[in-house]
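Trainee: Sharing a model that was predicted from the sequence below.
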Amino acid sequence: MAFEFIDQALEDKARDALQRRRICIDKVSARHIQVDGQQYLNFASNDYLALADQAVSGDFVAGSKSSALVTGYQRTHRLLEAKLCNLLGYERAMLFASGFGANFSVLSTLFHDNKAGQDSAIFQDKLNHASLIDGGLNSSAKLVRFNHNDMGHLRARLEKTRAQNKLIVSEGIFSMDGDGAPLHELKSLADTHSAWLMIDDAHSFGVCGENGLGSVESNVRPDILVITFGKAMGCQGAAVLSSKRVIDYMVQFNREYTYSTAMSPALAEIASTQLERLCDSHSAREALHRHIAQFKAICGDAGIPVQASNSAIQPIVLGDAQSTLNAQQRLAQKGIWLTAIRPPTVPHNTARLRVTLTAAHQQADIEYLVQCLKEVV
């Protein structure tokens, strides 16, 4: 029978405790989530500053009506791009509907030409997000992986390559481990080897730096910076920031940008409002970092092993996928909602409970979470 592979693949996923399922949410905020009428403490949100909980008012136009290269690029899009450029110090920006789309299409486009791709190489951290890896695989450039945050390994890879065009790609904060990239070392290696640096700042922007501007506040300015609006900004979309030269190239050759309906003007207006709120959210950032320090300290006292993460992402690595699922279910019985992350999202034998903290949590929430983790883990 045709397409029997579908049934076999689904059976394999279920057997290995790797089956994914969608859960319909009744209500959700940065602190609480309601599923099937039951309320839980929510430790699975990327709404780090609780900005998604704030209402946005305005007379918004729902649709852009066409692609950005037809009539879809409107004043509200241009104003948002200009605001981002002024804030982060770049010449140009372009908007995308999602961070995945931005990462994937930028890497695919930059090395889309087979002739140029033959003389190009993309150097990616082994723990980079799937959108970055897939974008590299979809390009004509050679994809070279280096061990996570291992600058010696990256240096050796750079010294070995004969590629003329070299791009180093990393995340500012890694989405599954929560640790940060060594930005200064990455930039130094890029400069030494005449390479460019691209940083996906999805989990850094809004959270890291004195003003919440992410990687650029470390005095490192990547050649290409990607920020997403669905994390600390609490809305939807993404932006790629770079030089006028690079963005002009993207406008000419980026197929997703060319052949997709432009971002809704309503989403652009909301993103602009949320960007202003993010810049003013100093007290929320302070609260978030207090919660991170509190969580790590209480886990240490409780003997719960935490990773080398000072971000809102705090993974508890259990290893086995089924054991991780069991722990997630036991926590739900205690009123704690968080996510069991399993392969292929993370490497084999590193399944984990991914705890994400927000500014909306209270001290008692975190104390109760750690108490439950101690009982379950």
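Mentor: Ah, there it is. Numbers count the residues shown, from 1 in each chain.
Trainee: going forward, measure contacts and count neighbours with C-alpha atoms only.
Mentor: Fine.
Trainee: quick one: the helices in the stretch 151-300 of the chain?
Mentor: Using DSSP state H, counting those that start in this stretch, the helices of the stretch 151-300 of the chain run over residues 151-160, 183-192, 244-253, 255-259, 265-279, 282-302.
Trainee: deepest of those, which one?
Mentor: Neighbour counts (mean count of other CA atoms under 10 Å) averaged over each of these peak at helix 265-279, with a mean of 20.
Trainee: could I get the helices of the stretch 151-300 of the chain as a markdown table with distance to Thr324?
Mentor: Formatted as a markdown table, those follow (distance: least, CA to CA, whole Å):
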| stretch | distance to Thr324 |
| --- | --- |
| helix 151-160 | 31 |
| helix 183-192 | 32 |
| helix 244-253 | 42 |
| helix 255-259 | 37 |
| helix 265-279 | 34 |
| helix 282-302 | 18 |
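Trainee: Out of the ones you listed, the one nearest Ser57 is which?
Mentor: helix 265-279 (8.6 Å; CA to CA).
Trainee: angle of that closest one against helix 282-302?
Mentor: Between the axis of helix 265-279 and that of helix 282-302 there is an angle of 70 degrees, by axes from the mean of the first three to the mean of the last three CA atoms, to 10 degrees.
Trainee: Can you give the distance of helix 265-279 from its chain's centre?
Mentor: 18 Å (CA atoms, centre = their mean, to the nearest Å).
Trainee: So which other helices or strands are in contact with it?
Mentor: Using 3 or more CA pairs under 8 Å, 6 or more residues apart in numbering; DSSP states H and E as the contact test, the elements touching helix 265-279 are helix 75-88.
Trainee: Relative to Gln362, which of the helices of the stretch 151-300 of the chain is closest?
Mentor: Comparing the helices of the stretch 151-300 of the chain under CA to CA, the one sitting nearest is helix 282-302, at 7.9 Å.
Trainee: and the next element down the chain from the closest one?
Mentor: strand 313-319 (DSSP states H and E).
Trainee: Show me what that following strand is packed against.
Mentor: strand 351-356.
Trainee: Identify all contacting residues around the strand it packs on.
Mentor: For strand 351-356, contacts defined as CA atoms under 8 Å, 6 or more residues apart in numbering pick out 43-46, 48, 176, 312-321, 324, 328, 338-343.
Trainee: dropping in the other structure now:
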Amino acid sequence: MEHVSRWEKDITDELLALENQSARRSLVLTENADQTWLTIEGQRMLNLASNNYLGLAGDERLKHAMIEAIQHYGVGSTSSRLIVGSHPLYDKAEKELIKWKHAEAGIIVNSGYVANVGVISALTGRDDVVFSDKLNHASIVDGIVLSRAKHRRYRHKNLNHLEALLQREPIEKRKLIVTDTVFSMDGDIADLKGLVELKERYNALLMVDEAHATGVYGENGTGYAEMEHLQSKVDIQMGTFSKALGSYGAYVVGEKWLIDYLINRMRSLIYTTALPPAVLGSIIKSIEIVQQAGKERQSLHDLTYYFRSELLRNGFNICSSETQIVPILVGENDRSIQFAKLLQQEGIAAIPVRPPTVPEKESRVRFTITSAQAREDINWALDRIIYVGKSLGVI
């Protein structure tokens, strides 16, 4: 009993410390989060916090596809994919994925976190080196830690620093460069052309995380690599179906040797239950829909440009955002919480983001725009953001 009490005391003390630092988190019950407006604790709010970039999460076509899959295949997948969980919808979904991404091979896994942790830890080990942008997603960092490879973090988007780090490693070392394309907290975009040049110059592999770019960029919504005409130059592409595509799960595409190897060595694929049929049914339909969503993509880019421009014009610090992810830098934890709370009282769902998700002293309120929002909704929100920003001295 004393042993258990010690655990409880230490953890309670740590939670109290987080509380005192305005860093403690809690779950909030949210209704209708797939729509333009949502309800939190009984209050109706404009949804400026979700990743439903093309408004597909509540799409009737996806709902129908899920129901149809359940009626035909049942609810559960019953096992991992290497046992009996790789049912026919996986085969169909992966064929559609490969065709859409113009890839040699591809595999669907349970989430973006599962993909990044699994790919990096499968491909690299103690004798390898991984070069990672300082602002990469936590799942990339965790994958590197789990791999036990040498971890070299380069300053955010600083290719000179990356090259200097590459030059320090012996030519015979296996090297992997990993980056987000759209960075989830600052809303800026990696220099993909520059990264391709460096990976070729130093004989490295290049892996990109397209989670926030899939569906949003490229003529067919396949991501930023497509928009830059660099799909054939990027060795490993990871993306998700859970953001712009409105469903769930993630994908990895690349050459056949890569995918074959992951099937044999990717522990987060091998040792987890397969996705349920309903999810795969919606993935197949979402891949079809997203290729025809050029109008929605353009609407998203137009709204985002307008939103960013108005915030800048009124004096807000939006970091280096150039995408649908638009942070307002506030600074201290308690101030970001206060800013978000006042916005919620005004009817805007905006979430404070604090360390360790972002660096110390760089707490922010992060907004995300979707194509489902109307210009009048954005103007309504801007009026309130400006009002709260002035009242708190943020601007």
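Mentor: Good, I have the coordinates. Small disclaimer: the values here were computed from a predicted structure and weren't measured.
Trainee: Of all the helices of the stretch 151-300 of the first structure, which one comes closest to Gly234 of the first structure?
Mentor: Comparison of those against Gly234 of the first structure by CA to CA identifies helix 265-279 as nearest, at 7.1 Å.
Trainee: can you state the direction angle for the closest one and helix 75-88?
Mentor: Going by the same axes, to 10 degrees, helix 265-279 of the first structure makes 20 degrees with helix 75-88.
Trainee: Give me the mean distance between helix 265-279 of the first structure and the second structure.
Mentor: The superposed helix 265-279 of the first structure is, by mean CA distance after the TM-score superposition for the first structure, a mean 1.0 Å from where its aligned residues fall in the second structure.
Trainee: Which residue range of the second structure does that helix align onto?
Mentor: Mapped onto the second structure using TM-score structural alignment, helix 265-279 of the first structure covers residues 277-291.
Trainee: And for stretch 185-204 of the first structure?
Mentor: Counting by TM-score structural alignment, stretch 185-204 of the first structure sits on residues 194-213 of the second structure.
Trainee: got it, and stretch 231-251 of the first structure?
Mentor: Aligned using TM-score structural alignment, stretch 231-251 of the first structure spans residues 243-263 in the second structure.
Trainee: sorry, back to before: which of the contacts of strand 351-356 of the first structure count as buried?
Mentor: 43-46, 48, 176, 312-321, 324, 328, 338-343 (16 or more other CA atoms under 10 Å).
Trainee: Minimum distance to Ile6 of the first structure: which of the helices of the stretch 151-300 of the first structure has it?
Mentor: That would be helix 255-259 among these, by CA to CA, at 28.5 Å.
Trainee: three-state assignment of the aligned partner of Ser22 of the second structure in the first structure?
Mentor: Counting by TM-score structural alignment, Ser22 of the second structure lines up with Ala17 in the first structure. Following DSSP: H, G, I helix; E, B strand; the rest coil, Ala17 of the first structure is assigned to coil.
Trainee: isn't Ala17 of the first structure right next to Ala321, touching?
Mentor: Yes - using CA atoms under 8 Å, Ala17 of the first structure is in contact with Ala321, at 5.9 Å.
Trainee: any common contacting residues for the two?
Mentor: The contact sets of Ala17 of the first structure and Ala321 do not overlap (CA under 8 Å, 6+ apart).
Trainee: Distance-wise, check Glu219 of the second structure relative to Asp91 of the second structure.
Mentor: For Glu219 of the second structure, the distance to Asp91 of the second structure equals 25 Å [CA to CA, to the nearest Å].
Trainee: so which strand or helix has the nearest residue to Ser299 of the second structure once chain neighbours are set aside?
Mentor: Spatial nearest neighbour of Ser299 of the second structure, excluding adjacent residues (CA to CA, 6 or more residues apart in numbering): Ser371 at 5.6 Å. Under DSSP H and E, no helix or strand contains Ser371 of the second structure.
Trainee: burial measure for the counterpart of Ser371 of the second structure in the first structure, as a count.
Mentor: Under the alignment by TM-score structural alignment, Ser371 of the second structure pairs with Ala359 in the first structure. Neighbourhood size, Ala359 of the first structure [other CA atoms under 10 Å]: 24.
Trainee: Enumerate every residue touching Ala359 of the first structure.
Mentor: So Ala359 of the first structure contacts Tyr48, Leu49, Ala50, Ala284, Arg285, Ala287, Leu288, His291 (CA under 8 Å, 6+ apart).
Trainee: got it, and Ile283 of the second structure?
Mentor: The contact partners of Ile283 of the second structure, by CA under 8 Å, 6+ apart, come to Ala93, Phe241, Leu245, Ser247, Tyr248.
Trainee: distance of it from Ile289 of the second structure?
Mentor: 10 Å.
Trainee: same thing with His161 of the second structure?
Mentor: Relative to Ile289 of the second structure, His161 of the second structure is positioned 40 Å away (CA to CA).
Trainee: what does Glu226 of the second structure give?
Mentor: According to CA to CA, Glu226 of the second structure and Ile289 of the second structure sit 17 Å apart.
Trainee: Ok, Gly58 of the second structure next?
Mentor: According to CA to CA, Gly58 of the second structure and Ile289 of the second structure sit 13 Å apart.
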